[in-house]
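Q: I'll drop the sequence and a predicted model, then ask my questions.
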Amino acid sequence: MQLTDGAHHPVVVIGGGQAGLATSWQLSRHGVDHVVLEADRVGAEWRNRRWDSFCLVTPNWQCRLPGFPYDGADPDGFMVRDEIVDYLENYRQAFDVPIVEGVRATRLDAGFRIVTTAGTITAGQVVVATGPYQLPKIPRLAERLPVEQLHSSQYKRPEQLPDGDVVVVGTGQSGCQIAEDLHLAGRTVHLATGSAPRVARFYRGLDVVTWLDRMGYYRKGIEEFDDADAVRLRANHYVTGRDGGRDIDLRKFALEGMRLYGRLIDADRDTLRFADDLKRNLDHADAVSEGIKDSIDAYIAAERIDAPEEARYKPVWHPDTAPETLSLQGIGAVIWSTGFRRDDSWIRVPVFDGQGYPTHRRGVTNVPGLYFIGLPWQHTWGSGRFGGVADDAQYVAERIVEQRAGVHWIAGLHRTVA
């Protein structure tokens, strides 16, 4: 499909990842003419920003984009990177999504004038589906380090790194999985921990994700939390789907030779410096995991479910002292697993709060006809993920249809225009 300069479209969806594709499916179901703009290719984030051994941390059965649930032979397994890309490509082809690839939206003005790399178009309504992971976040202290550095989104495999030890900064999902990847390859890893929680892979006979799904956790809306803003900013629990799925136990890695540190707080050309919080970080991660098990136990008891008993986790290693410094001598590379930030500078429409976050309710902004989809915790934990984006896409598509019929939704309120 080609983009025609000067054309007008009833609806333009900006972004061709899972959120944009799911929105397109819902719009087609409602008979709404639209076009999807994708700056790269379908599945570009999965193709370009994931390492070779990457796999999902949620079971395959949670891959349930609208009209296209996972139907492979391993619903309890975890798709690897190339299988995820194939899933999205097959989805696009199955429904003949009206997508234009290789065209980036560079400006969105009030009145929905959209400047792109292939010309300027206008829209009656716009859905921004560009996702939350646009610009890598790297601390300024990185400028002081004389060693090779890369962000987690640039990491592919251990062999791409120079000889020497590797420092991984950050223990979110990417940091822990990359540290494991390097550790399994025989590299000496120095891991700077943070406050990210962990979760067990399996408990009492089922994947923990399965238990949480049955308990309704993934259907809990953000408005049900007293600290909604804090919930949106929480780090994801670290775990892995590698080799059929298992826990990521940093204490076990330490027994095997991985070097653990507290939070990285400073650096110069010769030395990294860490906070004295390693024990607290490990204990916090374990406490969150055990708390989730408590909730599963309570659910099993309340529902009178016949589930096998399971012994609780016992720490296999404790730090005697927390190393506060690390010499850069012998360090070959530093990997910054420090997350991303949004880049909405191209959107020239007043829909952002004082911190630059889109003001919305379930993706509906205060500007009639402008929507977001794929934001973390847009409505539930699954927003933007394969498991929950279908519900968000349906909600946004229904608001688009109502807008076309003269019903305006603003921040959750609505009025009918005569």
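A: On my side now, so go ahead.
Q: only C-alpha atoms for contact and neighbour calcs from this point on.
A: Fine.
Q: in the stretch 51-200 of the chain, which spans are helices?
A: Along the stretch 51-200 of the chain, counting by DSSP state H, counting those that start in this stretch, helices occupy 81-94, 173-184.
Q: okay, buried residues for the shortest one please.
A: By neighbour count, and taking 16 or more other Cα atoms under 10 Å as the criterion, the buried residues in helix 173-184 are 173-183.
Q: re the thing from before, would you turn the helices of the stretch 51-200 of the chain into JSON lines with distance to residue 166?
A: Below are the helices of the stretch 51-200 of the chain laid out as JSON lines (distance: least, Cα to Cα, whole Å):
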{"stretch": "helix 81-94", "distance to residue 166": "23"}
{"stretch": "helix 173-184", "distance to residue 166": "8"}
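Q: which one of these lies closest to residue 226?
A: helix 173-184 (25.2 Å; Cα to Cα).
Q: so which elements touch the closest one?
A: When contacts are defined as 3 or more Cα pairs under 8 Å, 6 or more residues apart in numbering; DSSP states H and E, helix 173-184 packs onto strand 165-169, strand 189-192.
Q: which SSE is immediately downstream of the last one?
A: Of the helices and strands lying after strand 189-192 in sequence (DSSP states H and E), the nearest is strand 202-203.
Q: dropping in the other structure now:
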Amino acid sequence: MSLAGGHRAVAVVGGGQAGLSMSWYLRQRAVDHVVIERERVGHEWRERRWDSFCLVTPNWQCRLPGYAYAGDDPDGFMPGPEVAGFLEKYAASFDPPLVEGVEVTRLRRTAGGVFELVTTAGLTTADQVVVATGPYHVPAVPRIAERLPTGLVQVHSSQYRNPAQLPEGPVLVVGTGQSGCQIAEDLHLAGRRVHLAVGSAPRAARRYRGRDTLAWLDEMGHYDRGIDEFADADAVRLRANHYMTGRDGGRDIDLRAFAVQGMRLHGRLRGVDGATVSFDGDLAANLDGADAVADGIKDAIDRYIDQAGIVAPAEARYEPVWVPETTGGVLDLAAAGVSAVVWATGFHRDHRWIEVPVFDGRGYPTHERGVTGCPGLYFLGLPWQWTWGSGRFAGVARDAAYLSERIAAARRRRFTDEVSWLAGTPTETYPDVEWWAAA
């Protein structure tokens, strides 16, 4: 469909699960809109994941407005290409007004309250805008990487595909969020010697007392808790995801067991001096902390089982199979034969194209359930935007439904004001014009 030169009631930027969910609700409300996707539907799952990647959340949690996983393995974990296909089928199920291969390079708001979107296909305007581009924009590689030897191959987790992509020899993986642990496992299973810089990310058991841990937590209502129920919302939003895997039907990721099998675990990466890297002395504390979180989740499940009178098999608690003998230390990359470094250090947000003052000092959009202080501008698909599932298939529908109600209400107010103005009895000055003047 054509984009340049047109005006829409709503422009949705981003055609992933968040943007498509938003489109579904706007379609239900017969709201004129367009969805602008920089690549093509499913691009992130198809192009920015490694070959053995699969979801950590079970397939039954893949549910979007008007559409849900209907395959024969609800308790399994879809690999990346299947996730991309799931999204493509979702889009085909309701044929959203989607424009693919077009990037929004600038978003501004005029004094008259209209949003202008400069795109690679020309200029378009909208009364309201939903930013559904997620939080994972620019690979975050620490500046310390510049100090490593020039001959060392370095890739970010978003660029890693498989062990054969890297030169022969040991590999240093930095970071133990979900990506770092799963990539370290991928290399380890391929027979590569792995050095892993372990951070403070928590872990969770894949299964406990006869069920997937996430199934227990879902039944317990954990994923329905709003961010306002937590004492420190900012801290919750910045939490690292628990590491586990859906590979081979799903299992725990036990870094201690990897160590027994020959993986070298280190503390957090601290410094680089030529071919020598140094690590903090926090390895034991980080492993203990991850285990404590996993045990805390099990404690909550135990309490729920007891209170609800559920019959579930008993299960012994995890016993550490390995304990580090030393803390801190250095690694001579050349002497160890390390040929590559994988930076599993996350992503930075990049909202520089949004020229509207709705960000805090860290560049995070200030919002209340996705509604910003700028009338007509919304965010969707952010981690913990409202619940744990906000940035995932499991909970984005609830956020999209909420925002669609706000968008529809704003349209009704605008229509009422315009009718009053045409009748010669304006009820009030447009509040959005006043906001822009104050900004």
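A: Yep, it's here. Since the model is a prediction, treat every value here as computed from it, not as a measurement.
Q: residue 106 of the first structure contacts residue 115, correct?
A: Yes - shown here, residue 106 of the first structure and residue 115 form a contact pair, counting by Cα atoms under 8 Å, at 5.6 Å.
Q: the two: who's more crowded?
A: Between residue 106 of the first structure and residue 115, counted using other Cα atoms under 10 Å, residue 115 has the larger neighbour count: 19 against 15.
Q: not counting sequence-adjacent ones, nearest residue to that one?
A: Spatial nearest neighbour of residue 115 of the first structure, excluding adjacent residues (Cα to Cα, 6 or more residues apart in numbering): residue 107 at 5.0 Å.
Q: likewise for residue 99 of the second structure?
A: Counting by Cα to Cα, 6+ apart, the residue nearest residue 99 of the second structure is residue 36, at 5.0 Å.
Q: the one you found belongs to a strand?
A: Yes - according to DSSP: H, G, I helix; E, B strand; the rest coil, residue 36 of the second structure belongs to a strand.
Q: Throw the helices and strands packed on helix 173-184 of the first structure into TSV and include distance to residue 21 of the first structure, thanks.
A: Shown next, in TSV, are these (distance: least, Cα to Cα, whole Å):
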stretch	distance to residue 21 of the first structure
strand 165-169	33
strand 189-192	37
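Q: need those in CSV with mean neighbour count, can you?
A: Shown next, in CSV, are those (neighbours: other Cα atoms under 10 Å):
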stretch, mean neighbour count
strand 165-169, 24
strand 189-192, 24
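Q: quick check: which of those strands is nearest to residue 328 of the first structure?
A: Here strand 165-169 is closest among those (Cα to Cα), at 9.3 Å.
Q: quick one, the closest one and helix 173-184 angle?
A: Relative orientation of strand 165-169 of the first structure versus helix 173-184 (axes from the mean of the first three to the mean of the last three Cα atoms, to 10 degrees): 160 degrees.
Q: and the counterpart of residue 320 of the second structure in the first structure, what element?
A: Superposed on the first structure with TM-score structural alignment, residue 320 of the second structure falls opposite residue 315. For residue 315 of the first structure, there is no enclosing helix or strand under DSSP H and E.
Q: nearest residue to residue 315 of the first structure in space, please, no chain neighbours.
A: In space, residue 315 of the first structure is closest to residue 251, 7.0 Å off (Cα to Cα, 6+ apart).
Q: could you look up the SS state of that neighbour?
A: Per three-state DSSP, residue 251 of the first structure ends up helix.
Q: wait, it sits on residue 317?
A: Yes - because the distance of 5.2 Å satisfies Cα under 8 Å, residue 251 of the first structure is recorded as touching residue 317.
Q: compare neighbour counts for these two and give me the winner.
A: When residue 251 of the first structure and residue 317 are compared for neighbours, residue 251 comes out ahead with 17 against 13, by other Cα under 10 Å.
Q: and the more buried one, what is it in contact with?
A: Neighbouring residues of residue 251 of the first structure by Cα atoms under 8 Å, 6 or more residues apart in numbering: 282, 315-318.
Q: equivalent analysis for residue 114 of the first structure, please.
A: By Cα under 8 Å, 6+ apart, the contact list for residue 114 of the first structure reads 105-108, 120-123.
Q: rerun that using 6 Å as the cut-off
A: Contact analysis of residue 114 of the first structure by Cα atoms under 6 Å, 6 or more residues apart in numbering lists 107-108, 120-122.
Q: got a markdown table for those, with neighbour count and distance to residue 229 of the first structure too?
A: Output for those, formatted as a markdown table (neighbours: other Cα atoms under 10 Å; distance: Cα to Cα, whole Å):
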| residue | neighbour count | distance to residue 229 of the first structure |
| --- | --- | --- |
| 107 | 18 | 28 |
| 108 | 22 | 26 |
| 120 | 19 | 36 |
| 121 | 20 | 35 |
| 122 | 21 | 33 |
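Q: redo the residues you listed as JSON lines? Include distance to residue 160 of the first structure.
A: Converted to JSON lines, those look like this (distance: Cα to Cα, whole Å):
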{"residue": "107", "distance to residue 160 of the first structure": "36"}
{"residue": "108", "distance to residue 160 of the first structure": "38"}
{"residue": "120", "distance to residue 160 of the first structure": "40"}
{"residue": "121", "distance to residue 160 of the first structure": "42"}
{"residue": "122", "distance to residue 160 of the first structure": "44"}
